[in-house]
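In: Sharing a model prediction with you, sequence too.
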Amino acid sequence: MKSLKILVVLTLLLVVSAFAFTQIDSFESGYEVGDVATDFKLKDVSGKYVSLSDFEEAKGFIVVFTCNTCPFAIANEDRILALDKQFKSEGYPVIAINPNNPEVQPGDSFEAMQERALEKGFTFPYLFDEGQEIYPQYGATKTPHVYILQKDQGQLIVKYTGAIDDSARDASTATKHFVQDAVQALLNGEPVTPNSTKAIGCSIKV
């Protein structure tokens, strides 16, 4: 009888472990180029909830996981604003999402987001991933981390993932403008090359 109980416990442990590893694998992989991204509904700094489906006229989106406190994210804020200014009217608006846990990083609280958006004059939605449910779906690991989505027959297809350009800190030294070139290629009906780069920034605070 005792042996049977031990066997049952061991079996349960194996099941739980297998589930945990599956969750970790799913978390680490996230979306790859060509995958279909799901929509979300997150609170904007205005207090309203925003979904990608709200943008009926958009051809796609520049989704940027960013925050208030990371030096890399701060160094890219003007570049994110410039991307929104350049491509919003072309059908590719910026959607910024703060994935950090404010209990771990108090400077990334919702109130701090509101202050930062006002201070910088953000022209795009700045959304709070409350509960940290969206960034794992995408597979974002850094701030900033960009995903370009294109609408295709009612679906959101991932066309690019990675960095904004090849200069994580200083925009003036950038020689390759990955996101800008990727969106322009999509607008021209051309393939995106490269369609994936390594995001450089601070790790997401969980």
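Out: Nice, thanks for sending it over.
In: drop to CA atoms for contacts and neighbour counts, all remaining ones
Out: Will do.
In: Okay, helices next: where are they in the chain?
Out: 2-29, 71-87, 110-120, 134-138, 178-187 (DSSP state H).
In: Let's have the ones you listed in a markdown table, adding mean neighbour count and distance to Val63.
Out: Formatted as a markdown table, the helices of the chain follow (neighbours: other Cα atoms under 10 Å; distance: least, Cα to Cα, whole Å):
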| stretch | mean neighbour count | distance to Val63 |
| --- | --- | --- |
| helix 2-29 | 12 | 17 |
| helix 71-87 | 18 | 10 |
| helix 110-120 | 15 | 16 |
| helix 134-138 | 20 | 10 |
| helix 178-187 | 20 | 11 |
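In: Out of those helices, flag the one nearest Ser46.
Out: Taking Cα to Cα, helix 110-120 is the member of the helices of the chain nearest to Ser46, at 7.6 Å.
In: tilt between the closest one and helix 71-87?
Out: 60 degrees (axes from the mean of the first three to the mean of the last three Cα atoms, to 10 degrees).
In: name the helices or strands packed onto helix 110-120?
Out: Contact here means 3 or more Cα pairs under 8 Å, 6 or more residues apart in numbering; DSSP states H and E; on that basis helix 110-120 packs against strand 126-128.
In: Below is an additional structure, to be compared with the one above:
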Amino acid sequence: MKTFKTILAIAVIVIASAFTLKSTSEGYKIGDTATDFKLKNIDNKLVSLANYPKAKGFVVIFTCNHCPYSIAYEDRIIALDKKYKALGYPVIAINPNNPEISKGDDFVSMQKRAKEKGFTFPYLFDEGQKIFPQYGATRTPHVFILNKENKALKVAYIGAIDNNFSDAKAANEKYVENALDELLAGKKVTLNSTKAIGCSIKK
């Protein structure tokens, strides 16, 4: 009987540990502190969030070259950067895809795409795919707004850019803009989580 109870107790611990590992591997939740990273930009220079000491926060967007959802949002991402960078929230774009699986998402293609579109923001390559799992990004595009609080970068919003990927003019819920406007007004983000719509990240 004792042996059975011992086995049962071990099984409970193993199962509990499995759930704990699963929950911690799912990435950031609202209110979590985001750690910095250092990734190669399209200009071949390493970029980290520490390079922006005057920033109030960041709009970290996992995106890529080939996904039709990402392509549809490119102009809106540029517009977000142009509007909010001056207000303290620059866009930091990261390509999380494995270029061996996702053709057209290699570093040279990133450089070409950024030049064609006139990206106004860093476009970083997640080499080795180490950063997107930390964030819990699953789609392209997938947005994480970080807000600086007492020198720590707190996750304030996770999800989609707006509610209409195919037609920017038809989008009547601009999630990222609304969140940034509330943060700039010193308020908490009312709608801090939405479902990211896009292509799955290629591993």
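Out: Structure received. Everything numeric here is computed off the predicted structure, so don't read it as measured data.
In: Send over the TM-score of the superposed chains.
Out: Overlay of the two chains. TM-score (TM-score structural alignment, normalised by the length of structure 2): 0.90; 192 aligned residues with a Cα RMSD of 1.8 Å.
In: residues in contact with the aligned partner of Ala168 of structure 1 in structure 2?
Out: Using TM-score structural alignment, the equivalent of Ala168 of structure 1 in structure 2 is Phe165. Listed by Cα atoms under 8 Å, 6 or more residues apart in numbering, the contact partners of Phe165 of structure 2 are 69, 72-73, 171.
In: Could you give the number of residues near Thr143 of structure 1?
Out: 30 (other Cα atoms under 10 Å).
In: Surely it is in contact with Cys67?
Out: Yes: with contact defined as Cα atoms under 8 Å, Thr143 of structure 1 counts as touching Cys67 (6.5 Å).
In: Spit out the residues that contact the two alike.
Out: Ala73.
In: corresponding residues in structure 1 for stretch 95-115 of structure 2?
Out: Under the criterion TM-score structural alignment, stretch 95-115 of structure 2 matches residues 98-118.
In: Distance from the matching stretch to the middle of the chain?
Out: Stretch 98-118 of structure 1 has its C-alpha centroid displaced from the chain centroid by 16 Å (Cα atoms, centre = their mean, to the nearest Å).
In: From start to finish, how long is it in a straight line?
Out: 15 Å (Cα to Cα, to the nearest Å).
In: about what we covered before: can you lay out the helices of structure 1 as TSV showing distance to Ser53 of structure 1?
Out: Formatted as TSV, the helices of structure 1 follow (distance: least, Cα to Cα, whole Å):
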stretch	distance to Ser53 of structure 1
helix 2-29	24
helix 71-87	18
helix 110-120	23
helix 134-138	16
helix 178-187	19
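In: out of everything not next to it in sequence, what's closest to the counterpart of Asn76 of structure 1 in structure 2?
Out: Aligning on TM-score structural alignment places Asn76 of structure 1 opposite Tyr73 in structure 2. With Cα to Cα, 6 or more residues apart in numbering as the criterion, Tyr73 of structure 2 has its nearest non-adjacent residue at 6.7 Å, and that residue is Phe165.
In: just to revisit the earlier point, closest one to Val94 of structure 1 among the helices of structure 1?
Out: helix 71-87 (5.2 Å).
In: which residues touch Pro99 of structure 1?
Out: Pro99 of structure 1 neighbours (Cα under 8 Å, 6+ apart): 65-67, 128-130, 132, 134-135, 204-205.
In: Actually, Phe144 of structure 2.
Out: With Cα under 8 Å, 6+ apart, Phe144 of structure 2 has these contacts: 59-61, 135, 155-159.
In: for those residues, which one is nearest Ser23 of structure 2?
Out: Of these, the one sitting nearest to Ser23 of structure 2 (Cα to Cα) turns out to be Tyr135, at 12.6 Å.
In: How about the residue mapped onto Lys154 of structure 2 from structure 1, nearest residue that isn't a chain neighbour?
Out: Here Lys154 of structure 2 is matched to Ile157 in structure 1, going by TM-score structural alignment. Closest residue to Ile157 of structure 1 apart from its sequence neighbours, by Cα to Cα, 6+ apart: Val36 at 4.7 Å.
In: Need the counterpart of that neighbour in structure 2.
Out: In structure 2, Val36 of structure 1 lands on Thr33 (TM-score structural alignment).
In: again, but for Gly131 of structure 1
Out: So, by TM-score structural alignment, Gly131 of structure 1 is matched to Gly128.
In: and Glu127 of structure 2, how far is that from Gly104 of structure 2?
Out: Distance from Glu127 of structure 2 to Gly104 of structure 2, by Cα to Cα: 15 Å.
In: now the contacts of Pro99 of structure 1 in a markdown table, with distance to Leu12 of structure 1?
Out: As requested, the contacts of Pro99 of structure 1 are exported to a markdown table (distance: Cα to Cα, whole Å):
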| residue | distance to Leu12 of structure 1 |
| --- | --- |
| Phe65 | 37 |
| Thr66 | 39 |
| Cys67 | 40 |
| Phe128 | 36 |
| Asp129 | 33 |
| Glu130 | 32 |
| Gln132 | 28 |
| Ile134 | 29 |
| Tyr135 | 30 |
| Ile204 | 32 |
| Lys205 | 31 |
